[in-house]
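# pasting a predicted model and its sequence here:
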Amino acid sequence: MNAIAKRIQDLEALESGRTARPDFDLFWDRLMLEEKAIPVRGERTRAESPLLGTISYDVVYTGFADTPIHGWLLLPENAPRKPLPCIVLYHGYTGSRELPEHHAVWLMMGYAVFAVDVRGQGGITGNTLAQHGGSSKGWVTQNILDKDNFYYKAITVDALRAVRFVKEQPEIDPQRIIAMGTSQGGGLTLMVSSLLREEVRIAVASLPNMCQLDSAIINSVGSISEVADYLTRHPEDLDAALDTLSYFDAVNLADRIQAPLLCTVSLKDPVCTPDSIYAAYNRITSSKEMIVYPFNGHWTGPDHMRKVHAFIQQHL
């Protein structure tokens, strides 16, 4: 057996314990009950776009802490079947919903797209979440000692409401919702798929973040390293920070996922490390498939979109 095959075999056999606290299930069950009781308020406005054969809407819906979240709802006019399957697209750290034309490939394949901003990052969406203490650079450590007001809770609720909003749009088939994202967006895909089990039909999580967060603080050079920076200055907060992170670790929610899942890992990825991704992936019991890129860093392959499309068509 060569070294690459051995590495993959070891990852597939990896067992990771959950770090969930005793009230973990209560925390999420209560939050989901609260969410279902809150109507998702949103508005959509027709937008100009250079895309031919596409109707574009500029959407604003209300996220956590009443933050207005911006997104693009993009509808292909000549899709073979309507109402439309819809990809709810979550971007990577520091990114944005981008421009409508950046999502043209999915539209040409016949999917509607709802591409949403993550609050406070590179898009036009702000962040009204009150900050109750200090933080390091970036966004990940905002309220790191308070799980009820932590930044990851805010972006998870925002992501949940994106699915709930688009599901109610008249052009969208509510039975064909696809959650999709890369890196931070992949982590949000896992979170949403585990919490909206009846709403998400298919999940596509590429190089997902938000996995095995206690280990990622030590090993990742990505966004979670901001927590390491914070704890370097405030070592007395280690236990409290790990406690908060445990509620938003996909490892602890993975066994709730029911939708077919396509996941991606790159074996040389220093941001979303293979061990952390497999720690969550190996706990998923639904139909699943892993694409392994042995020589890639924090990126997928040139044929990745084609593989994703094939997986969706197989399970849609």
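That came through fine.
# from now on I want contacts and neighbour counts done on CA atoms only, so please keep to that.
Will do.
# these two touch, right, Tyr247 and Asn149?
No: in this structure, Tyr247 is not within contact of Asn149 by C-alpha atoms under 8 Å, at 12.0 Å.
# can you map out the helices along this protein?
3-12, 24-36, 104-108, 151-167, 184-195, 213-219, 225-233, 238-246, 250-253, 274-281, 304-315 (DSSP state H).
# which residue comes closest to Val200 once chain neighbours are left out?
Ile177 (5.3 Å; C-alpha to C-alpha, 6 or more residues apart in numbering).
# that neighbour: what's it in contact with?
Shown in contact with Ile177 (C-alpha atoms under 8 Å, 6 or more residues apart in numbering): 85-88, 163, 167, 199-202.
# neighbour count winner among Tyr247 and Asn149?
The neighbour comparison of Tyr247 against Asn149 (other C-alpha atoms under 10 Å) goes to Tyr247, with 23 against 19.
# below is structure B, check it against A:
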Amino acid sequence: MPSTFDMPLEELSRYRGTNPRPDDFDAYWDAAVAEMNAVDPRIEIIPDEEFQTPFATCSHLWFTGAGGARIHAKLLQPKPVAVPHPAVLMFHGYTGDCGGWLEKLGYAAAGFTVAALDCRGQGGCSEDVGGVRGNTHRGHIIRGLGDAPEKMLYRSIFLDTAQLAKIVMAMDDVDENRVGAMGGSQGGALALACAALEPRVARCAPVHPFLCDYKRVYDLDLAKDAYAELEEYFRKFDPQHRREDEIFRQLGYIDVQHLAPRIKAEVLLATTLRDTVCPPSTQFAAYNKIASTKSLEVYPDFAHEPPPGFAERTYQFMMEMC
């Protein structure tokens, strides 16, 4: 097997991350989850007027998240209802949206409730309440770096994933012990964050997760593409890197590698060794900290792209909950 541009696979299997972990990290996220649990979600489920199928009801799920934002997800509920049945949560890539109905029908046809989140302020319908209406699209990693750690936007986005899981688990026809989470890139990071913050998630299938080990990304000179805002932040707000340690420490609050030890779900993770968008070492920093049952699928010759066959492997992995 060829070596990754990053570090050899043997070293990757031992790598534990570079970005610092704040001393009060656990207290920070315990307080965040308590805040989420105190929110009245004001749930609305509205059937879609244009798309329905004989075997699933397709609806728009709305709920109130942290800071009062109204958050949207597409919801597919199988029919006739088999009680209780499993569910899957789907998370999308950076700046994207929850996608169309068609790509979710395979799980609904197999008897899963499916909920696919629109990340606040990105390409979908969810609201970003950070001072403007509509989306903010990019710059979400650095949102809040000049303020208290509680103001960081990904804190709210991570909480949205856990709140969606909590809402789906509370549905009368869903078995709360058979809920899975999945996604690629940002979606992979959010699947891991969801499983970390809602420990009842049973299965988690991330692909080349984003939002891991920010300092490693910067040290590799790969603060480009999806991570370009890191370099832009230094160029505009700390051009001589006088606050570098402080900045990476604050980013540590929203670093998925530090949430990974909280995961209790069984994890199936796919990594691509030629990925220069989400470098392999950053993904391994998170994977190596997962203490629950886990397995890794490695694709040596692939970059930041869907690894062939892994969608089907994920489907089989989730079907084991049926």
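That came in fine, so what should we check first? Bear in mind the structure is a predicted one, so any value in this text is a computation, not a measurement.
# which stretch among the helices of structure 1 approaches Glu43 of structure 1 most closely?
Evaluated over the helices of structure 1, closeness to Glu43 of structure 1 peaks at helix 151-167, with 9.8 Å, by C-alpha to C-alpha.
# the closest one vs structure 2, average offset?
For helix 151-167 of structure 1, the mean deviation from structure 2 after alignment is 1.1 Å (mean C-alpha distance after the TM-score superposition for structure 1).
# what's next to stretch 196-205 of structure 1, contact-wise?
Here stretch 196-205 of structure 1 makes contact (C-alpha under 8 Å, 6+ apart) with 160, 163-164, 174-183, 185-187, 189-190, 192-193, 256-264, 308, 312, 315-316.
# next, the buried residues of it.
196, 199-205 (16 or more other C-alpha atoms under 10 Å).
# what's the neighbour count on the aligned partner of Ala159 of structure 1 in structure 2?
Matched to structure 2 by TM-score structural alignment, Ala159 of structure 1 sits across from Thr161. Using other C-alpha under 10 Å, Thr161 of structure 2 has 27 neighbouring residues.
# right, and Thr161 of structure 2 touches Leu192 too?
No: in this structure Thr161 of structure 2 lies outside contact range of Leu192 using C-alpha under 8 Å: 9.7 Å.
# report the longest strand in structure 1, please.
Criterion DSSP state E: the longest strand present in structure 1 is strand 172-182.
# where does that one end up in structure 2?
Taking TM-score structural alignment, strand 172-182 of structure 1 hits residues 174-184 over in structure 2.
# residues in contact with Tyr152 of structure 1?
Listed by C-alpha under 8 Å, 6+ apart, the contact set of Tyr152 of structure 1 reads 140, 248.
# against Arg119 of structure 1, how distant is it?
Distance, Tyr152 of structure 1 to Arg119 of structure 1, using C-alpha to C-alpha, to the nearest Å: 10 Å.
# thought Pro86 of structure 2 was touching Met169?
No: the pair Pro86 of structure 2 / Met169 is not scored as a contact, 9.2 Å apart, by C-alpha under 8 Å.
# neighbour-wise, which of these two wins?
Pro86 (27 against 20).
# give the contact list for Thr57 of structure 2.
47, 76-79.
# mind redoing it with 10 Å?
Shown in contact with Thr57 of structure 2 (C-alpha atoms under 10 Å, 6 or more residues apart in numbering): 47-48, 51, 75-80, 108, 113.
# how about Met180 of structure 1?
87-91, 115, 186-190, 192-193, 202-206, 261-262, 308.
# circling back to that earlier point, make TSV out of the contacts of Thr57 of structure 2 and add distance to Val39 of structure 2.
Formatted as TSV, those follow (distance: C-alpha to C-alpha, whole Å):
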residue	distance to Val39 of structure 2
Pro47	24
Asp48	26
Phe51	31
Leu75	21
Leu76	24
Gln77	25
Pro78	28
Lys79	30
Pro80	32
Ala108	29
Thr113	24
